[in-house]
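Student: Attaching a predicted model along with its sequence, questions to come.
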Amino acid sequence: MQTVIFDMDGVLVDTEPVHRYAYFRHFEELGLAVTDAEYATFTGRSTKNVYQHLKDQHGLAPAVQELVMGKRAHFNRAFDEKPDLELLPGVRALIDDLHQHGLELLLASSASHSTIDRVMRRFALAPYFSHRLSGEDFARSKPDPAIFAHAAAVARSPAARCVVIEDSSNGVAAAKAAGLYCIGYDSIHSPSQDLQLADLVVADFGELSAARIAGLAL
């Protein structure tokens, strides 16, 4: 393997509590009653896709982009004010190891460009990633494979030498539908996710290294 494609939320950083806070504050403003079970199905999907689903289901009057911006305002404020937001344990060491050994790193996240940029700036990660892809640029969210198919297309290595690291059922399904090797990250921050389609499942980034990933094969 020569290229590693990272998801962001739940893989690089645990922004899920911030997203949940922002969504439910916005749901309250909209008068929507969203259950925890329904909210769990949104994991790995873009905000645009989530609001298109809610608009279709509940007949919401505002345009999808207006709904997205309403939620984003809550998220940005909470993200900027959260002092204890850190990269997930072991992920910076893994990124450094991969980079030092010459593997290419890409980001393919359902998050918006705005959120991706915030994470990149806060943790000084931008120099490590050759491409940063956002789900808001694709008509369909994970589990649709479009974002990972595009990531493999822009990578400097062929698809057979690309590996995806994902923490969600939707993300793993998308990676496999794109024909890519997938490492499932069984994170305590992403509960109730089915990772059985993944080629390899790890619970700690200490289980991974540049040498181990480079030696993986489809």
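Tutor: Now that the structure is in, tell me what you want to look at.
Student: only C-alpha atoms for contact and neighbour calcs from this point on.
Tutor: OK.
Student: got the buried residues for the biggest helix by length in the chain?
Tutor: Criterion DSSP state H: the longest helix present in the chain is helix 64-81. By neighbour count on 16 or more other Cα atoms under 10 Å, the buried set for helix 64-81 is Val64, Leu67, Val68, Gly70, Lys71, Arg72, His74, Phe75, Asn76, Ala78, Phe79.
Student: Please report how far the fourth one lies from Gly135.
Tutor: For Gly70, the distance to Gly135 equals 18 Å [Cα to Cα, to the nearest Å].
Student: can you pull the buried residues of whichever strand or helix holds Phe148?
Tutor: If you go by DSSP states H and E, Phe148 is part of helix 146-154. Residues Ala146, Ile147, Phe148, Ala149, Ala151, Ala152 are the ones in helix 146-154 that count as buried (16+ other Cα under 10 Å).
Student: what sits against the fifth one?
Tutor: When you say that, I think you mean Ala151. Residues in contact with Ala151 (Cα atoms under 8 Å, 6 or more residues apart in numbering) are Ile5, Leu106, Ala108, His131, Leu133.
Student: another structure for you, compare them:
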Amino acid sequence: MIKTVIFDMDGVIVDTEPVHRYAYYKQFSELDVEVTEEMYTSFTGLSTRNTFQKIKEFFPVVQHEVEDLIQRKRTIFNDAFDTKEDLFLLEGVEDLIKDLYANDIQLILASSASKVTIDRVFTRFNLHQYFTHIVSGEDFPQSKPNPAIFIHAASLSVAPKENCIVIEDSTNGVKAAKGAGIYCVGYNSFHSKMQDLSEADLVINEFNELNAQKISQL
């Protein structure tokens, strides 16, 4: 029986991808590098640190320190986030979160996003009350598909990892969940393009396909 649900955030709980995309491409323009759509898509699920490490590998012309690149991107993102009015939770996810919480299923967040970004999202949508733990990718040297973030999240569960599931929307996220040995629900998010969810144990298109009763029996 499932006792804990581990949620990804971007593309699962909220779609901040357009804000991230705006911030990244504004910064790429400042750095005078041309990032293709294919390359940008390959960054899905990576932390900002790992993304800029890859950018520096691809574009040796970028001489800035990774920490400086991270801070600049964070500034652009935060400015855009604070002025963006059309930012909503993804359809059906709030009902699912409340249903799980009401049925005593533990909720843990494991997101590649920074703690600052997670806190902004959780504060804006009043989500802190539902989650027992928040795990940020910035605390791990390697991003998804490395399974470290999910191994750690599962260690915070009230039950063994066999009684946990992960909800993910990205290729890298699904690989990380499976690498951690955890049952994975792939969410075929409209907002997450060109992602391969074939390794997921179950794929859903809408959150109304899930509820506490169904999840507890997975």
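Tutor: Done, it's in. Keep in mind it's a predicted model, so treat the numbers as computed, not measured.
Student: circling back: which one of the contacts of Ala151 of the first structure sits in the busiest neighbourhood?
Tutor: Neighbour counts for those (other Cα atoms under 10 Å) peak at Ile5, which has 26 neighbours.
Student: Which strand or helix spans it?
Tutor: strand 3-6.
Student: Which residues does the following helix or strand past that strand contact?
Tutor: For strand 3-6 of the first structure, the succeeding helix or strand toward the C-terminus, using DSSP H and E, is helix 16-30. Outside helix 16-30 of the first structure, the residues within contact range by Cα under 8 Å, 6+ apart are Asp9, Gly10, Ala33, Val34, Gly70, Lys71, Arg72, His74, Phe75, Ala78, Phe79, His189.
Student: quick one: the aligned partner of Gly137 of the second structure in the first structure and Leu107 of the first structure, what's the gap?
Tutor: Gly137 of the second structure maps onto Gly135 of the first structure when the alignment is built from TM-score structural alignment. In this view, Gly135 of the first structure and Leu107 of the first structure are 11 Å apart by Cα to Cα.
Student: Among the contacts of Ala151 of the first structure, which one sits closest to Glu166 of the first structure?
Tutor: Ile5 (8.8 Å; Cα to Cα).
Student: Mark which of the contacts of Ala151 of the first structure are part of helices, please.
Tutor: Per DSSP H, the subset of the contacts of Ala151 of the first structure in helices is empty.
Student: Can you add distance to Phe42 of the first structure and give those residues back as CSV?
Tutor: Output for the contacts of Ala151 of the first structure, formatted as CSV (distance: Cα to Cα, whole Å):
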residue, distance to Phe42 of the first structure
Ile5, 21
Leu106, 23
Ala108, 17
His131, 24
Leu133, 19
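Student: so, if you compare those, which one comes nearest to Lys48 of the first structure?
Tutor: Nearest to Lys48 of the first structure, judged by Cα to Cα, of the contacts of Ala151 of the first structure is Leu133 at 14.8 Å.
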